[in-house]
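>>> the sequence and its predicted three-dimensional model are supplied below.
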Amino acid sequence: MAVLLAVFGFWRHDRSTARVAAGPANPPVRGLHVRGSEIVQAGGEPLLMRGISHPYAWFPQHTAAFADIRRLGANTVRVVLTGDVPGREVAGIVARCKENRLVCVLEDHDTTGYGEREGAVTLDRAADYWAGLSPVLRGSEEYVVVNIGNEPYGNGDTSGWAEATGAAVAKVRAAGVRHLLMVDAPNWGQDWSGTMRDSAPAVFARDPLRNTVFSVHMYGVYGSAAKVTEYFDAFRRTGLPLVVGEFGWRHTDGPVAADAVMRESDARGIGYLGWSWSGNGGGVDYLDAAEGFDPDRLTDWGRRLFDGIRATAREATVFTRASR
């Protein structure tokens, strides 16, 4: 995440132009998977993620959030986890997502700002967490995405991002996790250095299933429509899938061109997940979509975000098929 949470009291503000070379035929992938620059579903239909993050790890009592987010029109929820959330709870989260017909992006928040934030863990540690959850996740490949580590590098030296991310992908695969994987950019997710953009093909090649999507977070670095389109256009040249894994309408590093994020994502078929449902503190409560976790008290940001979501969200086919 790119916000200050009162619960923890920490803050953050925070080219390659070549396509991936053809390699051996991909092993069979069940469920959500990559097809060129798209995320597609088991039957081959594209999936356009439209949703929001829910800070479950700090507010596990707010389980109604899943139904509320779905009722407001989202097709995806990104669920904040930490290594303290055990497998039995993760199984319950997955079941709740399925019950509410939501694609479930599970993310490990412990890596946030590694190298700058005290206590942040490595992507290797996060990969161990997912490896341990492999039996819990098995069978949910059609509606669960594994976001290996949130914003895994700060604004310092990001030269190790590609190797650390590729190694984490390989470790998670070796543990038997066959889900669509999501990897976050460095620079607190904003990739202003272009590290993820430049290294995405090499990281993608480390995944034996070739089933990884790349996530940029858009805050103050993307304060103009031109900055948003510049990044989208530059990443498109990799030929790989991109999502906006987080964004807000403003932040400690400046205003955000949120309308451009949504508009240009629509134009390019890019998924987006707003930050966040509720619970922000320490002066950045303006990033709450709902006041006090109440879906009937949406903020200006919440109304703006969910208006965009409802206009373009389509339910995942795994759920529409089940209702026939």
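Received, thanks. Numbering: from 1, shown residues only.

>>> for the rest of this, base every contact and every neighbour count on C-alpha atoms.
Noted.

>>> wait, isn't Pro55 in contact with Phe66?
No. Counting by Cα atoms under 8 Å, Pro55 stays clear of Phe66, with 11.2 Å between them.

>>> gap between the residue positioned nearest the centre of the chain and Leu106?
Taking Cα atoms, centre = their mean, the centroid of the chain lies closest to Gly245, which sits 3.7 Å from it. Gly245 sits 12 Å away from Leu106, going by Cα to Cα, to the nearest Å.

>>> for Gly44, same thing?
Applying Cα to Cα to Gly44 and Leu106 gives a distance of 22 Å.

>>> quick one, helices of the stretch 201-324 of the chain?
225-236, 258-268, 300-312, 317-322 (DSSP state H, counting those that start in this stretch).

>>> list the buried residues of the first one.
By 16 or more other Cα atoms under 10 Å, the buried positions in helix 225-236 come out as Ala225, Lys227, Val228, Thr229, Tyr231, Phe232, Phe235, Arg236.

>>> could you pull up the contacting residues of the third one?
Read that as Val228. Residues near Val228 by Cα atoms under 8 Å, 6 or more residues apart in numbering: Tyr222, Ala257, Ala260, Val261, Glu264.

>>> structure B:
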Amino acid sequence: MRSPTATVPRLAAVMTAVLGLLLPLLALVTPAHAAPTGFRVENGRLLEASGNDFVMRGVNHAHTWYPDRISSLAHIKAKGANTVRVVLSSGDRWTRNDTADVANVVGQCKQNRLICVLEVHDTTGYGEQSGAVTLSRAADYWISVQSALTGQEDYVIVNIGNEPYGNTNYANWTADTKAAVQKLRNAGFDHTIMVDAPNWGQDWAFTMRDNAASVFAADPDRNTVFSIHMYGVFDTAAEVGDYLDRFVAAKLPVVVGEFGHDHSDGNPDEDAILSVTQQLGLGYLGWSWSGNGGGVEYLDMVTNFDPNQLTSWGQRLFNGPNGIAATAKEAAVYSASGGDTTAPTAPGTPAASAVTSSSVTLSWSAATDANGVTGYDVVRIGGGAETVVATTTGTSATVTGLAPATSYTFAVYARDAAGNRSQRSGTVAVTTSSSGGSPAACGVVYKVTGQWPGGFQGEIVVRNTGTSAINGWTLRWTFPDSQRVTNLWGGTAAQEGAAVTVTSAPYTASIPAAGSVTLGFTASRGTANPSPTAFALNGAACTVG
């Protein structure tokens, strides 16, 4: 959400008339070769996989800034919504929502029988807003968390990037949007894709409106939905109606992805937005549930995330004429799936065996589910992304095609017949051997050498208890609380969540038989500071103490 700062231009009447004639001729429908596995677009309408027409009635929720407010999804559902648009971050401007968090959001949406529209907010106002990133960068983020989205096409719509241009260079929106859509399709995304308008989402220059047909045609699946954000630009019923009517006449799918009852750039006509979308059978998603700041706190629908404290805006949107309570219909997929929205329990942390220079066998304890677990996905974790490397119906799998003397981290997800996906298992660190042999044996001594409020200093002694020298090593452990390494000497540290990986420095790479090296580090901490209980050196579990 962000308002424009430029004066809204008005097109000449003759141009309006010409465009009104041309847009319907440019409209395209889903081609016969496209076979979306979940939501799909046909003749300008958004359909579920069953063929049921689906009209979004919901709100936006600022998850990336308030990750502890995940219970808001249940409250939003209780107010009658059938859809929630969830704010995520690629990590470029705010804290990155990793694969596990995205999977949890999707799981919570499904548990609460909501359709999830997931959006990356870091693109907001690109070209004008400092720090904003490109749609291509947003597409890279979606690819990095793809394993959390694969198989969720019935429940998830991917909104590539929020308001991807401000009021500078917005003519580039068309080419950039086509390229981002195609990037996701080439990566294997079968989801319905949503694209936001430029001009801070409000499209006052009509770039999206006038180029929507060509963008739709550039999607090989013909499965793209357009999202207009209606704030001060749309302050009359005529403007609201004219904009939306043109998409409907052209059989191009459109939703109002954001709107409010007031704004610093003008007073949007929320009554017109609600009545016109209801008349045309179009979706809308109000901004936003709670947590607004920067002078737009009036856009909160509830006070301090309390569902029992509806604001006047929340009362209007949920309970007023053409509002959510009066018009929302739950997605048919939740009835079609027998109502099973409960994910399996997480599988046990995998154990590694038979480690060679190119493969490893992983085994784990089974997950449970009331309707039965149908399979498991083994994922490789690295660089902030997860990649599915094996699928199986059993509780073990052999991962092949690995590089010699390379460190990997693996985890497992479970799935049930309804497509629900479990939370991720614990992770296991594995380092392949250089010649097919077993990793060296090791011992670790971990101790805290000093601490202060919010931080501490630690020392790790790594001992080679094997019979031959270690030349090059990777040490892994998982912190049991909220500790995070801030500096380390004796190696190079990387941390994802609680999992820490340290790669040897040149001067500590060699550990002779019966020899040792010492690492030092500083880290942040919470109130408690419990010590890790397990370490692995080159994939082999070390004795501790």
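Noted; the coordinates are in hand. Given the structure is predicted, the values throughout are model-derived calculations rather than measurements.

>>> higher neighbour count, Gly44 and Leu106 of structure 1?
Neighbour count, other Cα atoms under 10 Å: between Gly44 of structure 1 and Leu106, Leu106 has more, with 25 against 14.

>>> which residues does that one contact?
Residues in contact with Leu106 of structure 1 (Cα under 8 Å, 6+ apart) are Arg78, Val79, Val80, Leu81, Val144, Val145, Val146, Asn147.

>>> what does it correspond to in structure 2?
By TM-score structural alignment, Leu106 of structure 1 lines up with Leu118 in structure 2.

>>> what does Val244 of structure 1 give?
Under the alignment (TM-score structural alignment), Val244 of structure 1 maps onto Val256 of structure 2.

>>> from Asn304 of structure 2, how far out is the closest residue to its match other than its chain neighbours?
Distance criterion Cα to Cα, 6 or more residues apart in numbering; nearest residue to Val256 of structure 2, sequence neighbours excluded, is Tyr284 at 4.6 Å. Tyr284 of structure 2 sits 23 Å away from Asn304 of structure 2 when distances are taken as Cα to Cα.

>>> so between these two, which is more surrounded?
Tyr284 (27 against 13).

>>> the more buried one matches what in structure 1?
So, by TM-score structural alignment, Tyr284 of structure 2 is matched to Tyr272.

>>> mind listing what its match touches?
Met49, Arg50, Gly51, Ile52, Val243, Val244, Gly245, Glu246, Phe247, Met262, Ser265.

>>> 6 Å - rerun?
Met49, Arg50, Val243, Val244, Gly245 (Cα atoms under 6 Å, 6 or more residues apart in numbering).

>>> tell me the angle of whichever helix or strand Leu21 of structure 2 is part of relative to helix 237-249?
Under the criterion of DSSP states H and E, Leu21 of structure 2 resides in helix 13-26. Comparing the axes of helix 13-26 of structure 2 and helix 237-249 via axes from the mean of the first three to the mean of the last three Cα atoms, to 10 degrees yields an angle of 30 degrees.

>>> who touches helix 13-26 of structure 2?
Taking Cα under 6 Å, 6+ apart as the rule, helix 13-26 of structure 2 contacts Ala213, Ala249, Ala250.

>>> and the second one, what is it in contact with?
Which is Ala249 of structure 2. Going by Cα under 6 Å, 6+ apart, Ala249 of structure 2 touches Pro24.

>>> kindly recompute the last result at 8 Å.
Leu23, Pro24.

>>> try the first one
Ala213 of structure 2 makes contact with Leu23, Leu26, Ala27, Leu28, Leu252, according to Cα under 8 Å, 6+ apart.

>>> list the members of those that persist in structure 1.
Here these are checked against structure 1 with both residues aligned by TM-score structural alignment, their matches' Cα atoms under 8 Å, and the contacts held in both are Leu26, Ala27, Leu252.

>>> and the last one, how far from Val428 of structure 2?
This points to Leu252 of structure 2. Counting by Cα to Cα, the gap from Leu252 of structure 2 to Val428 of structure 2 is 47 Å.

>>> who's more crowded, those two?
Using other Cα under 10 Å as the criterion, Leu252 of structure 2 and Val428 rank with Leu252 on top: 28 against 23.

>>> count of neighbours near the residue lying closest to that one once chain neighbours are set aside?
Take Leu252 of structure 2 and drop its neighbours on the chain: the residue closest to it by Cα to Cα, 6+ apart is Gly44, 4.4 Å away. Number of residues near Gly44 of structure 2 (other Cα under 10 Å) recorded here: 22.

>>> trace Gly44 of structure 2 over to structure 1, please.
By TM-score structural alignment, Gly44 of structure 2 lines up with Ser37.

>>> and Ile511 of structure 2, by the same measure?
Aligned by TM-score structural alignment, Ile511 of structure 2 pairs with nothing in structure 1.

>>> check Thr168 of structure 2 too.
Using TM-score structural alignment as the criterion, Thr168 of structure 2 maps onto Gly156 of structure 1.
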